[in-house]
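# model the structure of this input:
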Amino acid sequence: PLAVNASIVFEQEYTHIDGDSASCAEFYALLSSLAELPLNQSIAVTGAVNQFGDVLPIGGVNDKIEGYFKLCEKKGLTGDQGVLIPYANRQHLMLDANVVTAVENGLFTIYTMQHVMQGLELLTGMPAGIFEAGRASGYSSDTVLGCAQRMLQAFRRACHLAQHPKTEHKRMPSRLDK
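Reported below is the predicted structural model:
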């Protein structure tokens, strides 16, 4: 039998350092794996997310941006690098002059998001997907959620086959047969 277990923690500790600022990144990693779609590795992600997908502000946003910027600067700024932060944190930005100059010159980008789906589209380059009640599959197959749904349906078929081996079935897709 096939077993899949994934969880994302939404709780906030309200202490000096929380772990919830990684919940957006965890969400993207999970969907990337399910959909078998790569994420843009030149964009760092920080942000807390609630159970509705709203992106919540995080602490230490300036330090996080400047830390990633320094890493990019050492490797060489290409113009493709950047950070994805909560929209609510934009008012807290007080960045080092080097970061500001790089942003002004188009060598580094600071993206903001209010909902996790905005970041998903940025990181995958594909539409996130909108649930369509009248559609048999729920999501269009050319969306991130459509790809993830296809994989989950394949998992379901594999589990069903394990429980009912005499049932006809379609094979589980490898690398999402396109």
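# going forward, measure contacts and count neighbours with C-alpha atoms only.
Will do.
# which parts of the helix or strand containing Leu122 are buried?
Taking DSSP states H and E as the definition, Leu122 sits inside helix 116-124. Of all the residues in helix 116-124, those buried under the rule 16 or more other CA atoms under 10 Å are Val116, Met117, Gly119, Leu120, Glu121, Leu122, Leu123, Thr124.
# which neighbouring elements make contact with the longest helix anywhere in the chain?
Longest helix in the chain by number of residues, with DSSP state H as the criterion: helix 144-163. Counting contacts by 3 or more CA pairs under 8 Å, 6 or more residues apart in numbering; DSSP states H and E, helix 144-163 is packed against helix 23-35.
# which helices and strands sit right next to the helix it packs on?
Applying 3+ CA pairs under 8 Å, 6+ apart, one finds that helix 23-35 contacts strand 48-49, helix 144-163.
# could you name the helices and strands sitting against the first one?
It stands for strand 48-49. When contacts are defined as 3+ CA pairs under 8 Å, 6+ apart, strand 48-49 sits against helix 23-35, strand 55-56.
# one more, so I can put them side by side:
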Amino acid sequence: MVFASLFGERLRAFVRDPRFGAVLDVAGPGYRIGERERDGLVINHYRHEEGSTYQRLGWHTDSLRDLFYLEKPRRYLNVGFYLDDSPLSKGGVRLIPSSHRQGLFEMMTRKAYFLDHRPDPDEYALEAAAGDLTIHDGRIWHRVAQATATGDASQRRVMYLPLMSGPLKEKHEGSPTPLYFRLKRLAGY
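Modelled structure (predicted):
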């Protein structure tokens, strides 16, 4: 669910909480909360069970979307808020360390975006507990592995909020649906 904070007062208050100042300090000078940028506050809900359509997510970088806006990929950070424990049995995020330092060609060609779900020998499995906060660079290669657990034991919910720097590029009700969303649908998401 994208732009979730625009649909509920509690989530809106959450992303506007002054305690985020400490997170912005970690990001560095010039960063802001992208409540209306990129996809705003995103809520992901993964379950591994029959009929579930969102059980995993193939390899990708979040910065590829910059190319769809005809921009050079820039650094931005994704802050993850874990609503459930995320042990290995629930699948979870896999990252390829240091891949955020890659060049543009490698960012575009290292993996088949969203189609490739295979484990990578260099990947790191991110485990988190409910209430944990994580930060990852949007240029890093990452995927969401499918849970080995099933049903309620597989449920994993995470909220992601972008921290942005550079030019402000807010979206509004009249903004067109980005092409990358249409391409994700072709990949079965």
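# superposed, what's their TM-score?
The TM-score (TM-score structural alignment, normalised by the length of the first structure) is 0.27; 87 aligned residues with a CA RMSD of 5.6 Å.
# ok, back up a step: could you dump the helices and strands packed on strand 48-49 of the first structure to a markdown table with distance to Asp63 of the first structure and mean neighbour count?
Listed next are these as a markdown table, based on distance: least, CA to CA, whole Å; neighbours: other CA atoms under 10 Å:
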| stretch | distance to Asp63 of the first structure | mean neighbour count |
| --- | --- | --- |
| helix 23-35 | 17 | 20 |
| strand 55-56 | 17 | 24 |
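# format those as a markdown table; extra columns: distance to Thr112 of the first structure.
Formatted as a markdown table, these follow (distance: least, CA to CA, whole Å):
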| stretch | distance to Thr112 of the first structure |
| --- | --- |
| helix 23-35 | 12 |
| strand 55-56 | 10 |
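# to Arg156 of the first structure, which of these lies closest?
Nearest to Arg156 of the first structure, of all these, is helix 23-35, at 12.9 Å by CA to CA.
# tell me the helices and strands packed up against the helix or strand that that closest one is followed by.
The first helix or strand that comes after helix 23-35 of the first structure along the chain, using DSSP H and E, is strand 43-45. Packed against strand 43-45 of the first structure by the contact rule (3+ CA pairs under 8 Å, 6+ apart) you find strand 82-86.
# okay, the angle between the strand it packs on and helix 116-124?
Strand 82-86 of the first structure runs at 170 degrees relative to helix 116-124, counting by axes from the mean of the first three to the mean of the last three CA atoms, to 10 degrees.
# got a list of contacts for whichever helix or strand comes after strand 82-86 of the first structure?
Reading on from strand 82-86 of the first structure to the C-terminus, the next helix or strand found by DSSP H and E is helix 97-104. By CA atoms under 8 Å, 6 or more residues apart in numbering, the surrounding residues in contact with helix 97-104 of the first structure are Glu66, Phe69, Phe108, Thr109, Ile110.
# the second one and Leu161 of the first structure, how far apart?
If you measure Phe69 of the first structure against Leu161 of the first structure using CA to CA, to the nearest Å, the figure is 49 Å.
# so for the two, which residue has more residues nearby?
For Phe69 of the first structure and Leu161, the more surrounded residue by other CA atoms under 10 Å is Phe69, and the numbers stand at 22 against 17.
# which one is the more buried one nearest to, not counting chain neighbours?
Distances taken as CA to CA, 6 or more residues apart in numbering put Val99 closest to Phe69 of the first structure, at 6.9 Å, once the chain neighbours are dropped.
# quick check: the one you found vs Leu31 of the first structure, distance?
Val99 of the first structure is 30 Å from Leu31 of the first structure, by CA to CA.
# what of Ile65 of the first structure?
To Leu31 of the first structure, Ile65 of the first structure is 24 Å away according to CA to CA.
# do Phe69 of the first structure as well
Applying CA to CA to Phe69 of the first structure and Leu31 of the first structure gives a distance of 26 Å.
# so which of the helices and strands packed on strand 48-49 of the first structure comes closest to Lys74 of the first structure?
Set against Lys74 of the first structure and scored by CA to CA, those come closest in helix 23-35, at 23.2 Å.
# next, the angle helix 116-124 makes with that closest one.
Using the same axes, to 10 degrees, the inter-axis angle of helix 23-35 of the first structure relative to helix 116-124 is 60 degrees.
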